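# sequence first, then the predicted structure, then my questions.
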Amino acid sequence: MNTRNNRDRLPEAADLTEDIIRLKEEIAPYTIYGAEHIEEGARKQMDIAMRLPVTAAGALMPDAHQGYGLPIGGVLATRNAIIPYGVGVDIGCRMALSVFDITETHFYENEAKYKRELIAHTKFGAGHGFQGQYKSDHAVLEREEFNLTPFIKNLHDKAYAQLGSSGGGNHFVEWGIIEFETRDEVLNVEKGKYLALLTHSGSRGLGATLADYYTKLAKEHCKLPAEAANLAYLDLNTEAGHEYWLAMNLAGDYASACHEIIHTKLTKAIGAEVLAKVENHHNFAWKEVWNGEEVIVHRKGATPAGKGVMGIIPGSMTAPGFLVRGKGEKESINSAAHGAGRQMSRSKAIKNISKDEMKKVVTDHKVTLIGAGLDEAPMAYKDIELVMAAQKELIDIVAKFTPKMVRMADDGSRED
């Protein structure tokens, strides 16, 4: 179920100085999917985004919750403008899935081996990376964009050290069982259950540092009223806007390289053949055509879901995830949810969930958990089934993924 949002006319902010960009008086209409599952804070943030003078369209996904600037789960199309906080701190954060020619039975009979390899070939947490002979190499490190400015060039060493690692917070690498109820002709995978590797993380310290730098730059170039300050944008025709666009794409490709390295290492370690691979990202901005005009579509915690586009929507460490195919729904700006979405903030989860409670839920679901803080407890997330039900018009489910062995940052730390 979705609803249209077109709230009452709002008064303009008073006492604005001449250099402050005024917001539109009215909130442009936008579609909300699963409105009954979305907190008021996220809706208020989206209302403000829909009053920006550069806004062309917007939508709110059913996993939405409050963030900085644009809410997580917010989709915003703008005219020739890019919003660093509309992209997010973890630029190009993504999901990657490999489906193997290994049966469910084989996994259960060799769990110790899969746990050993998972620990050996992954590294998590803020500031963590590889040293010496354990560093990975990838063509992304040779990208010319690293020489775009002295500031970006100085991030190269950090990017090299962290290449192939995962971040903190809700980032994970996990083994699970994926079930195709029918043969998928596009992926060329037969009906059945298979072992799969699912990863979630982004551009590590590179993306976080770029996001912080260009958000500050945007706020210098684009002064908005206090309630909209974190939505400061850069004109793509300016040097700063063009520079951020290139840096954002570099960070996105770097995030993809990290996943590629993790999947390559673990595939080799278990001696498997990959039957299918799917990857999609969020926390990014794309140039797309909407209503006949080119716009910049920001998907902050939202999955691209154009017609035929494959995506992965995870639940939690104990809840199922879904391999999906987009339907290309115009009202959602060709988007869908990127996960279950939080129903508790990190601080609230840490305060209200005990280690014993978390352990019981994980044990009851027969999941082997390596690491993770209380802020990532399954109870901190919305019911993925309700989220999926709220977006049936946006995606078709291709297969269902059930987590079996999950690794996350040991201390639950966030990105650096």
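Received the coordinates, thanks.
# every contact and neighbour count from this point should use C-alpha atoms.
Will do.
# quick check: closest non-adjacent residue to L217.
A240 (7.9 Å; CA to CA, 6 or more residues apart in numbering).
# S347 now?
Counting by CA to CA, 6+ apart, the residue nearest S347 is D375, at 7.0 Å.
# in the protein, which strand is the longest?
Scanning the chain for the longest strand, with DSSP state E as the assignment, gives strand 395-407.
# one more structure, for comparison:
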Amino acid sequence: MERLITGTDLLNIGFKENAVLGMTLDLVNRKYASQDKEEVLVLLKNLNDAPESFLEDEALGNLAQAIIDEANKPKNEVIPLVENANGYTIYGEQNIEEGAKNQMKVAMKLPVTVAGSLMPDAHQGYGLPIGGVLAAKNAIIPYGVGVDIGCRMALSIYDIPESFFMENQAKFKRELIAQSKFGAGQGFKGKEKANHDVLDRDEFNINPLLKNLKDKAWSQLGTSGGGNHFVEFGIIEFEHRDEMLNIDKGRYLALLTHSGSRGLGGIVAGHYTKLAKSICKLSREAENLAYLDMNSQEGMEYWIAMNLAGDYASACHQVIHDKMTRAVGGKVLAKVENHHNFAWKEILNGEEVIVHRKGATPAGKGVMGIIPGSMTAPGFLVRGKGEENAINSASHGAGRLMSRTQAIKNITRDDMRQVLKDHGVTLIGAGKDEAPMAYKDINTVMASQKDLVDVVAKFTPKMVRMADDGSRED
């Protein structure tokens, strides 16, 4: 009669192929070899199912502890990608670099991915490409949102006619400098600090990370970052009356701002991306797409922090617009704003998904948004058409034609000055990395997304302020 217990026997009763399996075989075939095999297997099954009950057992106590330790070991298994992943929609493909397309292909292989789309201004980024839209099932990807959480556009349309602005440019330039503050790490001190209800939010107390960021958030409230962030005056033209905004056909002065959640968002993004990578092990090509389960403590914390950062970004724009409006006078006829580095809970094909828009504008049916060009190219006030194939999204701008390094290397200051002069644009600050020539043609981008948005009005920049040193956001 066969008495020897084999590895197959142990696997059949629930043991795993690990170090405990070898320990168990060695122990039972030394100490239990004379006993009935079936009785020993019943004993071992009970041990494996409830090892805590055997911790005091003289013969099996050490093995019970080993089973418990093995079960509590950190899981380092790499989550496999889905090789037969579905394709994604792409707009303006002929003008999108291969790097961005390849990043999108990897994102589509995540086991949580439901759908994806690439906007016509797309270019390579970290994790999800800039201009990438990804719908995920019950999962949030910190790098699918981006480092500058809640980066957004805000537009105030004044009842001030174009002629008044053109005749008083010195005043508007003076106020543009006085009422804005730019650059990585920049903030206000003492009585300069603004106030906003967002600073009273309970979310600042959910964990030490957010609590420690509150003072930084207060200091930077109403400031703008580096890189491509700006505050600018321009002329917005409505070729027809817009009933929704209650604005007649005509040309009006407008204030357009682009910035995000400053240090608050950057630190939150860095913290939860690192946390996601430690929990969600993905292959090297996908590691920057590490995600958090929305039902997990970490996922819920990030969701709360992300929404707080988004509301804080909106508050920063409100402070800037309120200060500028008081300084220049005039009545605000309408205001439009939208995030483009964020994630939303939305319904897609009948199911709730988390839609990540990393450098993409929400464009659900009737939803208004702003798509800027460059410091010399027009921007557009748009209304979404609700195209589900694009996951109700559109581009967030013209998109980069050159990397920052390429722009600095290939564009001269004289070239930049000449382009600004040709377009009648006054520039305050900005580095060569933000030169108009570093960006794609916004008109080509807009032509590629006629199915996604309707143009409501065109905005032409006239006076632009950016970070003096061309610095990146913190």
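Here it is on my side, so go on. Only a predicted model underlies this, so the values are computations on that prediction, with no experimental measurement involved.
# quick one: TM-score?
Scored against TM-score structural alignment, normalised by the length of structure 1, the superposed chains reach a TM-score of 0.96; 400 aligned residues with a CA RMSD of 0.7 Å.
# for the aligned partner of the residue nearest to S347 of structure 1 in structure 2, what are its contacts?
Using TM-score structural alignment, the equivalent of D375 of structure 1 in structure 2 is D433. Shown in contact with D433 of structure 2 (CA atoms under 8 Å, 6 or more residues apart in numbering): 403-408, 470.
# for the residues you listed, which one is nearest E175 of structure 2?
Lowest distance from E175 of structure 2 to the contacts of D433 of structure 2 (CA to CA) belongs to G470, with 20.6 Å.
# and the alignment partner in structure 1 of L289 of structure 2, how far from Y68 of structure 1?
Correspondence of L289 of structure 2 to structure 1, assessed by TM-score structural alignment: L231. Between L231 of structure 1 and Y68 of structure 1 the computed distance is 8 Å (CA to CA, to the nearest Å).
# between the two, which contacts overlap?
Common neighbours of L231 of structure 1 and Y68 (CA under 8 Å, 6+ apart) are Y85.
# where do the helices sit along the stretch 151-300 of structure 2?
Remark: helices assigned in the stretch 151-300 of structure 2 by DSSP state H, counting those that start in this stretch are 162-167, 169-178, 208-220, 262-279, 297-328.
# so the match of L289 of structure 2 touches G69, yeah?
Yes: applying CA atoms under 8 Å as the test, L231 of structure 1 and G69 come out as touching, 5.1 Å apart.
# these two: who's more crowded?
A direct count of neighbours by other CA atoms under 10 Å for L231 of structure 1 and G69 places L231 higher, at 27 against 24.
# residues in contact with that one?
Under the criterion of CA under 8 Å, 6+ apart, the neighbours of L231 of structure 1 are 49, 69-70, 83-86, 224.
# hmm, try it at 6 Å
Taking CA atoms under 6 Å, 6 or more residues apart in numbering, we find L231 of structure 1 in contact with G69.
# what do you get for G150 of structure 2?
Residues in contact with G150 of structure 2 (CA under 6 Å, 6+ apart) are 260, 310, 313, 339, 341-342.
# now do 7 Å
260-261, 309-310, 313, 339-342 (CA atoms under 7 Å, 6 or more residues apart in numbering).
# can you pick the most crowded of the residues you listed?
Using other CA under 10 Å as the neighbour criterion, S261 leads the contacts of G150 of structure 2 with 35 neighbours.
# map that one across to structure 1 for me.
Using TM-score structural alignment to pair residues, one finds that S261 of structure 2 aligns to S203 in structure 1.
# that match touches G88, doesn't it?
No: between S203 of structure 1 and G88 there is no contact under CA atoms under 7 Å: 11.1 Å.
# please enumerate the strands of the stretch 101-250 of structure 2.
Secondary structure of the stretch 101-250 of structure 2 (DSSP state E, counting those that start in this stretch): strands at 113-123, 130-136, 139-140, 152-161, 230-238, 250-259.
# what's the closest of those to I442 of structure 2?
strand 113-123 (8.5 Å).
# that closest one aligns to what range in structure 1?
So strand 113-123 of structure 2 is aligned with residues 55-65, judged by TM-score structural alignment.
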